[in-house]
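build me a model:
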Amino acid sequence: NWLVELVSGLRSVRAEMNVPPAAIAPLVIVGANVETRERAARHDPAIRRLARVGEVGFAAEAPKGSAQIVIGEATACLPLGDLIDVAAEAARLKREIEKNQGEITRIEKKLGNEKFVANAPAEVVEADREKLAELSETGDRLKLALGRVEAAA
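Next up, the predicted model:
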């Protein structure tokens, strides 16, 4: 469970931040207790292979320019400053957030129109509501990713 959570979190961060698949970053675990250190040592080969990380190390505080994921009592940090163009990635995420917000506004306007809701087939209205929820979730993920990129700057 811990391993799955760690690898999933690291993969998500790599995907959100457009880290090239071939790029290998070190993994630094901050605030790890003895149990977490033992888990990391026991699963070291799997972590390296599945999350595409180099060495797995431990530190008292997060390295500058790292994306962070909280796993249990510890924080997994991927130093990304050398792997991505932070400014370009932040600009890309801001454009995505703007585009996403435009779609949300468009659908909210449509669903706010009483005539549309009254006259459109129930399936269409329901599909728009589902799309709105999906866009809202995507927007939250994009904002989280932007926060991570800006923190890595």
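
drop to CA atoms for contacts and neighbour counts, all remaining ones
Noted.

any buried residues in stretch 50-60, and which?
Using 16 or more other CA atoms under 10 Å as the test for burial, stretch 50-60 gives A51, R52, V53, G54, V56, F58.

and stretch 110-126, by the same measure?
L111, V125.

quick one: residues in contact with that stretch.
For stretch 110-126, contacts defined as CA atoms under 8 Å, 6 or more residues apart in numbering pick out D128, R129.

compute the first-to-last residue distance for it.
Terminal residues of stretch 110-126 are spaced 12 Å apart (CA to CA, to the nearest Å).

one more sequence to fold, the one below, so I can look at both together:
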Amino acid sequence: MTQPQSETVPVQGAPVDPPSPEAEADQPGLIEQLHGLYADGRAMVDAEVSFQKVRLAAAGRQIRAMALLAFVGLVLIVCALIALVVGTMIALVPLIGGWGAMGATVLGSLLLAVLTFWLAARRIGKISALFASDTNDDEEAKAGA
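The predicted structure follows:
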């Protein structure tokens, strides 16, 4: 009668069998792994750059369309204002005459223009005061330190 072979448990300190040469040949070396890592990183960077180019092109098309629509809207607003001025003159002619209607319309338009420029100048003053206060705060902080 033969005894069945039992699995042996490695004993501490016993030499370990070296891996087979085929297993070592299947695993790439450190240099090959680094080359692969570099190639993968390069491919990711190229893909990201391509994606950002496409995204920028799409944004550029949207900005161009937006600018064109804004320009058309401004042209239509100017046309509406011209129609308002002409309509005002036509409505005032029977009341104060041709020259009076023209003078009143021009005077009203000039008053509105002065008002809008004055409001714009006030806002510019507020912006400059805002930056001036930042400069003063910086100077006070330096003087306090």
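
TM-score of the superposed pair?
Overlay of the two chains. TM-score (TM-score structural alignment, normalised by the length of the second structure): 0.24; 48 aligned residues with a CA RMSD of 3.6 Å.

circling back to that earlier point, for the buried residues of stretch 50-60 of the first structure, which one is nearest I104 of the first structure?
Minimum distance to I104 of the first structure across the buried residues of stretch 50-60 of the first structure is 33.0 Å, recorded for A51 (CA to CA).

any figure for the gap between the closest one and A74 of the first structure?
17 Å.

what of L10 of the first structure?
Counting by CA to CA, the gap from L10 of the first structure to A74 of the first structure is 14 Å.

please say which of the two ends up with more neighbours.
Under the neighbour definition other CA atoms under 10 Å, L10 of the first structure and A74 were set side by side, and L10 has more, 24 against 15.

ok, now which ones touch the more buried one?
Shown in contact with L10 of the first structure (CA under 8 Å, 6+ apart): A51, I69, L78.

same thing but at 7 Å, please
A51 (CA atoms under 7 Å, 6 or more residues apart in numbering).

can you give the distance of the helix or strand containing it from its chain's centre?
Element membership of L10 of the first structure, judged by DSSP states H and E, is helix 2-16. In terms of CA atoms, centre = their mean, to the nearest Å, the centre of helix 2-16 of the first structure is found 9 Å from the chain centre.

okay, buried residues for it please.
With burial defined by 16+ other CA under 10 Å, the residues of helix 2-16 of the first structure counted as buried are L3, L6, V7, G9, L10, R11, V13, R14, E16.
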